[in-house]
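K.L.:
okay, sequence plus prediction incoming.
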Amino acid sequence: MAQLCSSPTLHMKQVLKSRGALLVKYSVASSSNSKNEGVHQSCRRYSSVLPKKKILTKKERPDMNIQPMKVNSKNEETVAEKKTPTPLHRDIITSILDKFLRNLKLRQQANQEQGITEVLFLKAFLSFRAYCLELIPTSDPELVEKFRNVAMSKASEEILYENFVVHAKKVFPHLNCLGDLKIISDLTMPHNWYPVARTLKRRFIYHAGPTNSGKTWAALQAFKASKSGVYCGPLRLLANEIYRRMNTEGLPCDLVTGEERRFAIDNLHPSSHLSCTVEMLPTDMRTELAVIDEIQMLRDDQRGWAWSRALLGAAADEVHLCGEASAIPIVTRLLKEVDEEVEINRYERKTKLSISTHGLGELENVQHGDCIVCFSKRQIFMTTKELESRGKQCSVIYGDLPPGTKIRQAEKFNDPDDPTNVLVATDAIGMGLNLNIKRIIFNSLKRMGNTIPHHSAIQIAGRAGRYGTAYEEGVVLTKNEEDIQTLKELLGKQIDDIEKVGIAPTFDQIETFAFLLPKASFIDILTIFKSVCSVRDDFFLCELDQMIDLAKSISDIQLPLKIKYIFCVVPVNMDSKQGAAAFIKMAKRYSMGQQITQDWLCSVIEWSPKVAVNMDQLVNLERTYDILDAYLWLSMRFEDMFPDGSSIRTLQKQLDEIITTSISQVLSKTAIEDIKEKDNEEDTPKKTNEDKLTLRNRRIGIDRRNIGAMAGVASAQATQKI
């Protein structure tokens, strides 16, 4: 298994050839709305036959997305002159088939012997039923005879089982090689994916503590003292901050994120220290020390795989982990399997944090150093507008803002000589920015109608009070008096220990999987992989939904598998029509072998940015920034096809400054009534990760432009020119 994981493509191909494995042709049934609706209606009709269980969504049961092939209506082996038996009445066939479907023994047998799950069984049955009712009078006399015997009580409906299985394998060809597919998609031994780390006896130091406890500072002291090291951060902002700090303090340190590389000296003289986003950690790079920040992100359903990969694969003699204590049990358990132990260092908060006994009430009660936390962009601008009408100057921070704008807004708020002394922000302040906050004020404790998770409330509240500033003692409260008790309950809860951590397949595993399904679309490959893969109890498979959505958008564009894989982890917001259109055009142009240049991109996005004076214009500027981000991400992987990374980065910096200016213009020229009317998609957190706007990641304060889910794996494999 270790050999398979370390080099699965070549190894698996050799295994399959030696075993004479069948390469099946696979295609998906027509996706027309009318046909799919017919299938869904039939599924609903017969769903009552299946055992009553917990209702599962398509996310929980990926086999619900697998559609059957259309079976040829004519049996070419049938002799035309052969006399056909008198056809049976449709009602008789229907009655027998209903008995077949209700036979629990047959369904269990199909699952155990053939891997036909209940969902696939029902879909295959519907196709088999249509075949029996429409085709067997002329094309399958043997099957007709079986029905006749059942009708005459000479046999039970179980004699149809073999015919059903044959039919199921025709409409779901992957069932023909299910055993091999399960071997390839076995994700139960992820520690074997990192051969360099397995040659080491690594020492782990876990720095566990809340916000403002000094845990990361302690790890960075060891980082600076090491001969070589790598810092893995959850955000571009943090990776950039460590990069700047180390170089300022005299330690040459390079930077690698999904969108850029910077060298302390030059590319011919790489430094011995590296700051990177966690997805970009090169697991084959030997260092003396590694720091993995925010280790509790192991539980994240979109990006958790990146922390699992760093934990199991960091090729360092000494690894420092920083984060909540909730990850200690699962980390200890995972490392015990590779005979590695963890030293635990616990930290207490350096400054006092108290919960107010009453709510803020009116906005007139806002003080210097206050941060009002809102959970929508619309609410941020409404609150800021009201505060400024009362003579209070504000900084604004939310997830969609470019990193440069966030930094400038934070600097204004932190500067004691700047008249800006109030911050209005989303939970994007949860990590990544150093902010001198005295009081955290929750405008509301609900997001999208639901009370925020207690670990999210704890993370945000912890930003109140900062060691070494004028606001060392922090206070947390709510705007509304009636929310205070709920806040106390949220902050009083213990954060549960993490039980499962994220995992995701490597490209090599996807490629080997595709080898068995040469005619399958990339969407089919991902969907079937989700349905047959196996993971251990300590792991869960991270979401592939965004990847599948991107694959659907470029399904008609011909690209090699690896190229399409990388395109499908691009950090692009597909909820934005502008972003989706630009992404599809870039993929299409790439497929035609034409370079994606600055001039071409500027024509596509109609580049002529102007300072925004209303919310709609500001949103359009932010979306344009996202498109430039996607270009830079792709230019890091396909430099020859995206050759203008440097000039696009210059445009992006200009746009960043325009967006900063636009915030004040929108606030000064937009009436509160107009802001209240803006209830578009920007008010609702998008269901993607930082790059992809995941709701989960917004809960912990991640903006959307760090690294796309699974992007690190693709990036690590694509750092060399393809």
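P.N.:
Structure's in. What do you need?
K.L.:
contacts, neighbours, all on C-alpha from now
P.N.:
Will do.
K.L.:
I205 is in what secondary structure piece?
P.N.:
Per DSSP states H and E, I205 falls inside strand 203-208.
K.L.:
list the buried residues for that strand?
P.N.:
Applying a neighbour-count criterion of 16 or more other CA atoms under 10 Å, one finds 204-208 buried in strand 203-208.
K.L.:
swap in stretch 131-149?
P.N.:
For stretch 131-149, by 16+ other CA under 10 Å, it's 131-133, 135-141, 143-144, 146-148.
K.L.:
ok, now stretch 584-591?
P.N.:
Buried residues in stretch 584-591, counted by 16+ other CA under 10 Å: 584-588, 590-591.
K.L.:
with stretch 201-220 instead?
P.N.:
Buried, per 16+ other CA under 10 Å, within stretch 201-220: 202, 204-216, 219-220.
K.L.:
for stretch 483-496, same thing?
P.N.:
Under the neighbour-count criterion of 16+ other CA under 10 Å, stretch 483-496 has 483-484, 487, 490-491, 495 buried.
K.L.:
keep only those of those residues that are in helices.
P.N.:
Those of the buried residues of stretch 483-496 mapping onto helices are 484, 487, 490-491, per DSSP state H.
K.L.:
want to throw those residues into TSV with distance to Q652?
P.N.:
TSV is the format used below for these (distance: CA to CA, whole Å):
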residue	distance to Q652
I484	42
L487	40
L490	40
L491	40
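K.L.:
okay, one more to line up with it:
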Amino acid sequence: MRAISPAEAAILAAGFAIESREMPALIRRVERRMPADAEAVHAALVEVRRRAWIARLNDLANRAGRPWVRRADNERAAGAIAELEPADATLLAALDAALAQRFRALGPTPEAALEAVTADLAEAGTGSLSPDRHAALAAEIAAAFGLSADAAVDFLDRTGALETRRRREQRDAETAAREKRRAEVQRLRAWERSLVEFRAVPGLLGCSEKEALRWIAEGLLPVARRIPAKGGREKWEFDPAELALLRPAVDGWRKQAKPAAPAVVGKGSRAGNAAIARVAALDRYAGHFATARALDRRLTLITGPTNSGKSHTALDRLAAAECGMALAPLRLLAHEFREALTTRGVPTSLSTGEERMPTPGARHLAATVEMCPFHLPVDVALIDEAQMLGDRDRGAAWTAAIMGAPARNVFILGAPESATLVRRIATLCGDPLEEVSLERKSPLVAAKAAVPLADLRAGDALVAFSRREVLDLRAELVRRGKRVAVVYGALSPEVRRAEAQRFRDGDAEILVATDAIGMGLNLPIRRVVFSTLRKFDGEGRRELNTQEVKQIGGRAGRYGRFEEGVVSVLAGGGSPEFIRAMLNAPPTAPEDPRPLVQPDADIVAAVAQEIGSDSLFGVLARIKRAVLRTDDPNYRLADLSQAMAVASAIDGVAGLSLLERWTYALCPVDERDNGVARLARWAIEHGAARPIAPPSAGRLPPPERAGREELERAEKTHKRLVAWRWLSLRFPSAYPDRAEAMAETARLDRWIEDVLRQHRKSRLVA
């Protein structure tokens, strides 16, 4: 006869009907409760069956067409059930109670809760609810708030009418946008059909083929379209309307040894690419910054690895100047520049995308790069992290800042990899360039062996490349009794600084971070340990490159605190030899040495006038197609895909001008977080002259009870508040409740930091 364990004996003695597949998990749970009576066995059996109840609830919600039910709701409902064999009605009653609790936490009124739920569904990509489903959701929310029958009917009528109006406005905006796009495509195709090949040019101009070829080479005859052909050749096409306007100039060209380029020609709805290119002048981008070109500028490029003292050197010069500006890549670093100057006794104002902090009497400014004031001459400008010139998303902002900073002395700081692009920019601007190369103050070495997770100790920074991995590693280290601080991109600058301070003060032994620590955040890190040597860069997984290993690994070995910095990799994450090779590798030249450029409001307006169009999508499409040849020797056009996605979504919004739509296209949103669709909803309200309320996270659970879902929701709300605050500075009448937005931002910062401070094993570990 098989011997049974005490736990199994307790289970059998309790007398419950148990399926054989449940027994192994039940035994494990009862063992933790020994000595166990029938009540303890009952509690353990409820735990075992809870997963099946959650799945059943999910199925019931799907069958009933309730997409607003989340897994967390089902888990909360299942957790409230004590019966061993609950009926569907019991499960649904528990779910209704859990939903009612969540709805009431989303806002103080049923209207606010309904707005929050429908917004969450849209953000999650679920799309708009059908009218029937929207009404069903509204009815559930009315019940959750305990509205009387009459109040519920009034609530359903009001919210139904509001939803109908929104649907109509969204449908009208989408229809208008499609019509504009169709018109722009037809306009472009008609223009393309009008083009002629080179053999027609001599007849249109009354010249020989040889003369036409010479004038093309001299830039006098615009090539409207270049089509790649076999053998590396090109097929050239020309706009006959443009050539007709140039014909009177032919006699003059023949008489001149090197004729001057023609003035801008051709206006109207069928303006040729060459005319558009001349209006945009992106191939002469340096000349776009009139104030900078009027100054006798001197550029100083200070390159060096992390921990070489680049910022300190330039900040001393900036502080000694009568007036100046410091341009940083992040809002966090703009704040640090302001504090550094203030510490030196220099009053300094602050300007970032979503905030302004003027200081009375200040003649110095700390700002993010995108906020460079191009028309405010100063003595000294500092531009940090110049290696960002090569960044596909933000590189054009560094090109504009370096070309356009209106300062007599411009100090450009960056990794050695930035030198090629900075030299090209200096040449294009005609500015003299002095180069200063600094060495690292303390050595940086690669560890000889990979580091087991158990060997991490105080002063280590463990670097991962996703939020999920950061939280997973944090959870495992907390489980092992470590005190951990975390830094990743979804955290606000305030929370990042707080977490960095915890690590700096020793309240946290280990820092777990994404590559967000590679820029700024001076921390006393003894050793940087990569969790992996591969990362996803938005297109695919690849190995880290030399600059990334040096930039991130260079955070190790804070000068004055550690004799050397050590860079290693977590056991199983890659080879220490790869790190050694990357650290010893020379700076890599950029794949394309041409600086990135992008249009601004003036260029957008000029091109719109030239082509006679009010379509932002059409204007951006023509800019992408026409203003800068792919083989331009000096510049390359930045990626306009997100701006064009926003333009496509809001082009049909009534009540917004072209330049207002362009402002929306520049708003920092995350396309993965349905940011474009959110902007479209806000734009419709703006165009209708209705105020847009700031996003809210609603009621938050106590930090010690927060799970990953609640943390992620708070982080996403914070990110949406950044976009809202950015727009509120540009459209204050449409986004008026700035004080409320600031208060909600501060509340989320405090709550997120309190969640991350939890050292014990919490729901974040799950």
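P.N.:
Okay, I see it. Everything numeric in this text was worked out from a predicted model, so none of it was measured.
K.L.:
quick one: TM-score?
P.N.:
The TM-score (TM-score structural alignment, normalised by the length of structure 1) is 0.67; 521 aligned residues with a CA RMSD of 3.2 Å.
K.L.:
if we can go back for a sec, from the buried residues of stretch 131-149 of structure 1, which is closest to M431 of structure 1?
P.N.:
Y131 (58.1 Å; CA to CA).
K.L.:
what do we get in structure 2 for that closest one?
P.N.:
Per TM-score structural alignment, there is no equivalent position to Y131 of structure 1 in structure 2.
K.L.:
element containing Y131 of structure 1, please.
P.N.:
Secondary structure from DSSP H and E places Y131 of structure 1 in helix 118-134.
K.L.:
now the following helix or strand past that helix, how far from the chain's geometric center?
P.N.:
The first helix or strand that comes after helix 118-134 of structure 1 along the chain, using DSSP H and E, is helix 136-139. Chain-centre distance of helix 136-139 of structure 1: 49 Å, with CA atoms, centre = their mean, to the nearest Å.
K.L.:
what helices and strands are in contact with helix 136-139 of structure 1?
P.N.:
helix 141-151 (3 or more CA pairs under 8 Å, 6 or more residues apart in numbering; DSSP states H and E).
K.L.:
any idea what I517 of structure 2 aligns with in structure 1?
P.N.:
So, by TM-score structural alignment, I517 of structure 2 is matched to I429.
K.L.:
quick one, what contacts its match?
P.N.:
Contacts for I429 of structure 1 (CA atoms under 8 Å, 6 or more residues apart in numbering) come out as 397-398, 460, 463, 701.
K.L.:
and G323 of structure 1, by the same measure?
P.N.:
G323 of structure 1 makes contacts with 207-210, 215, 293-296, as judged by CA under 8 Å, 6+ apart.
K.L.:
any idea which helix or strand comes after whichever strand or helix holds R158 of structure 2?
P.N.:
According to DSSP H and E, R158 of structure 2 maps onto helix 149-194. Using DSSP H and E, the helix or strand that follows helix 149-194 of structure 2 towards the C-terminus is strand 196-197.
K.L.:
now that next one, how far from the centre of its chain.
P.N.:
44 Å.
K.L.:
with stretch 607-622 of structure 1 instead?
P.N.:
Per CA atoms, centre = their mean, the centroid offset for stretch 607-622 of structure 1 relative to its chain is 28 Å.
K.L.:
for stretch 430-443 of structure 2, same thing?
P.N.:
That offset, for stretch 430-443 of structure 2, works out to 31 Å (CA atoms, centre = their mean).
K.L.:
counterpart of R699 of structure 1 in structure 2?
P.N.:
In structure 2, no residue is matched to R699 of structure 1 (TM-score structural alignment).
K.L.:
that older thread, columns distance to L632 of structure 1 on top of the contacts of G323 of structure 1, output as TSV?
P.N.:
What follows is those, written out as TSV (distance: CA to CA, whole Å):
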residue	distance to L632 of structure 1
H207	34
A208	35
G209	36
P210	35
K215	33
D293	25
E294	26
I295	27
Q296	29
